[in-house]
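Colleague: what would the 3D arrangement of this be:
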Amino acid sequence: MKAVVYEQYGAPPAVTEVPAPVCPPGSAVLEVRATGVCRSDWHAWRGHEPVPLPHVPGHELAGVVAEVGTGVTRWRTGDRVTVPFVCGCGTCAYCVAGDAQVCPHQTQPGFTGPGSFAERVAVAAADTNLVALPNSVDFVTAASLGCRCATAFRALTAHGRLGPGDWLAVHGCGGVGLSAVLIGVALGARVVAVDISAAALDRARALGAEHAVPADAGTAATIRELTGGGAMVSIDALGSPETAAASVRCLRRRGRHVQAGLLLDGPTPLPMDVVVAHELAIHGTHGLAAAGYPPLLAMITDGRLRPELLVGRVIGLADAPGALVAMDHPPVGAGMTVIDLSADRRAAT
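Modeller: As a prediction, the model looks like this:
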């Protein structure tokens, strides 16, 4: 099959022929129809996160079941599916409870094994990890859910418990942040978007943010003033000491901070005096398990949520290596890039 492969960290990726994946017991092999190009794929390619080399990237995918292994009971060939970026083992207490996103034995296509920048990809524990796609949701839209939209959805619903009329502050308007803006608006919240980029703030306004605030030392105070006392829910969608602290400080009393952005640069001091005095809640968030997808898909099928608005460019597999390398200098506010393998198949026939 064709796949994008890089031999070493930072080495030029290329489309090449590789062996098609096998289908172990309990697993499924998917024919990939669309897959997102994510900043996390770039981090792995650059060596910021260890992956087995040579490597096939890609973890935001949708497609059709091509083969099922022995023991799989919920799926058959031809089923339209998507996959969380965190896949559980299917048997531990966390997976049984529907919390595969924190499975201690988790796998991640495109990180722990070959990913979806390929014509086919294998998914372990298929009965736990595959998500049925409604016919009304096309493959490019499904791939755009990926880790960004799905992560933002669980952050705001499970952890933030965001409701209509609540003020939501979104710190960092990249992929996760703009997804949070879009979802927050769909949930009926009033959104304040924060970023250093004017283009990103313009994009947040276009998606429905009521206020767009340039990030600086006074961000938290500005949000408290705009919202009449602070946000009820605030999310750090970037991941820096400054954005994490600002997210906590902008909350109203008994508000909820959700940390979605990875904090990779060592310890991050938070204003715990404010956390204690104002009885704030602090949550981490790590993706969305397959069991959590139905409410997200329901919002898409009934038209409340339009994740396709986050897609900026649709390309073929041949252009995927260049798209990955281009993330060295990604354009701000341009929307996500999705690889459409269905278009490649149509062109081939």
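
Colleague: every contact and neighbour count from this point should use C-alpha atoms.
Modeller: Will do.

Colleague: same question for Val213, what's its three-state structure.
Modeller: Of the three states, Val213 takes strand according to DSSP: H, G, I helix; E, B strand; the rest coil.

Colleague: to check against the first, give me the structure of this:
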Amino acid sequence: MGQVMRAVVFERYGEPAEVREVPDPEPAEHGVVVRVEATGLCRSDWHGWQGHDPDITLPHVPGHELAGTVEAAGSRVTRWRAGDRVTVPFVCACGTCPACAAGDQQVCERQTQPGFTHWGSFAQYVALDHADVNLVAVPDGMSSATAASLGCRFATAYRAVVQQGRVAAGEWVAVHGCGGVGLSAVMIAAAAGAR
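Modeller: Predicted structure coming up:
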């Protein structure tokens, strides 16, 4: 990593963003810095840009759907090292609160969200906290663009269709609104054997 990176930055809500040079992130002791290879654009990013999210402080770098390669790891990270290909869920968990202990990391009481609680993936590098809890290995042969869609679109649809809806083979599933999450829900329902 150099001392500066290129990133998409906005300084005022709802006004044009621009690509500029900003300081490289540093990994926390429990975190990593990932070199971004692919990032998605989500409706949530638009809401953040509009000022609808109280976690965002200006200036800001958006982006939360990402995949890339670990560039640097903090001293307390045990499962990941430079060169590992990874993606991450939209909600990054702390791993120790009661919600995390119950297996509900998606509603972690101390969650962080790249592109919201801190600078995100519309940049060359992004810092991610609690790497041992949050990072997911990207298998060989999977493109970074495909992997970048998993942490938000597919994770959201999976929770809705499988965990909450408990879809079973042969059941009918109707999806109203087939954007990124809706199309993911269709694929997940079909994979579960639904009609």
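
Colleague: what helix or strand does the alignment partner in the first structure of Gly14 of the second structure sit in?
Modeller: The equivalent of Gly14 of the second structure in the first structure is Gly10 (alignment by TM-score structural alignment). If you go by DSSP states H and E, Gly10 of the first structure is not part of any helix or strand.

Colleague: what about the closest residue to Gly10 of the first structure other than its chain neighbours, distance to Pro57 of the first structure?
Modeller: Counting by Cα to Cα, 6 or more residues apart in numbering, Arg46 is the residue found nearest to Gly10 of the first structure once chain neighbours are left out, at 4.9 Å. Using Cα to Cα, to the nearest Å, we find Arg46 of the first structure at a distance of 12 Å from Pro57 of the first structure.

Colleague: and if you look at Val29 of the first structure?
Modeller: According to Cα to Cα, Val29 of the first structure and Pro57 of the first structure sit 16 Å apart.

Colleague: these two: which is more packed in?
Modeller: Counting neighbours by other Cα atoms under 10 Å for Val29 of the first structure and for Pro57 shows that Pro57 has the greater number, 29 against 24.

Colleague: alignment lookup: that one to the second structure.
Modeller: Matched to the second structure by TM-score structural alignment, Pro57 of the first structure sits across from Pro62.

Colleague: am I right that that match sits in a strand?
Modeller: No. Residue state for Pro62 of the second structure (three-state DSSP) corresponds to coil; a strand is not indicated.

Colleague: list the contacts of it.
Modeller: Pro62 of the second structure is in contact with Val8, Val9, Asp45, Gly48, Trp49, Pro114, Gly115, Phe116, Trp119, Gly120, Ser121, Phe122, counting by Cα atoms under 8 Å, 6 or more residues apart in numbering.

Colleague: swap the cut-off to 6 Å and go again
Modeller: Pro62 of the second structure makes contact with Gly115, Gly120, Phe122 under the criterion Cα atoms under 6 Å, 6 or more residues apart in numbering.

Colleague: so which of those residues is the most crowded?
Modeller: Most neighbours among the contacts of Pro62 of the second structure, by other Cα under 10 Å: Gly120, with 28 neighbours.

Colleague: where do the strands sit along the second structure?
Modeller: Secondary structure of the second structure (DSSP state E): strands at 4-9, 18-23, 32-39, 66-73, 85-87, 125-128, 136-137.

Colleague: distance of Leu111 of the first structure relative to Leu324 of the first structure?
Modeller: One correction, residue 111 of the first structure is Phe, not Leu. According to Cα to Cα, Phe111 of the first structure stands 15 Å off from Leu324 of the first structure.

Colleague: what does Val176 of the first structure give?
Modeller: As judged by Cα to Cα, Val176 of the first structure and Leu324 of the first structure stand 18 Å apart.

Colleague: where is the longest helix in the second structure?
Modeller: Among the elements of the second structure assigned as helix by DSSP state H, the one spanning the most residues is helix 180-191.

Colleague: read off where that helix ends up in the first structure.
Modeller: Residues 175-186 of the first structure are where helix 180-191 of the second structure lands, counting by TM-score structural alignment.

Colleague: distance between that stretch and the chain's centre?
Modeller: Between the centre of stretch 175-186 of the first structure and the centre of its chain there are 11 Å (Cα atoms, centre = their mean, to the nearest Å).

Colleague: with stretch 34-42 of the second structure instead?
Modeller: With Cα atoms, centre = their mean as the basis, the distance from the averaged C-alpha position of stretch 34-42 of the second structure to the chain average is 9 Å.

Colleague: so which bit of the first structure is it matched to?
Modeller: Against the first structure, the aligned range for stretch 34-42 of the second structure is residues 30-38 (TM-score structural alignment).

Colleague: any idea how far Arg166 of the second structure lies from Arg159 of the second structure?
Modeller: As defined by Cα to Cα, Arg166 of the second structure lies at a distance of 9 Å from Arg159 of the second structure.
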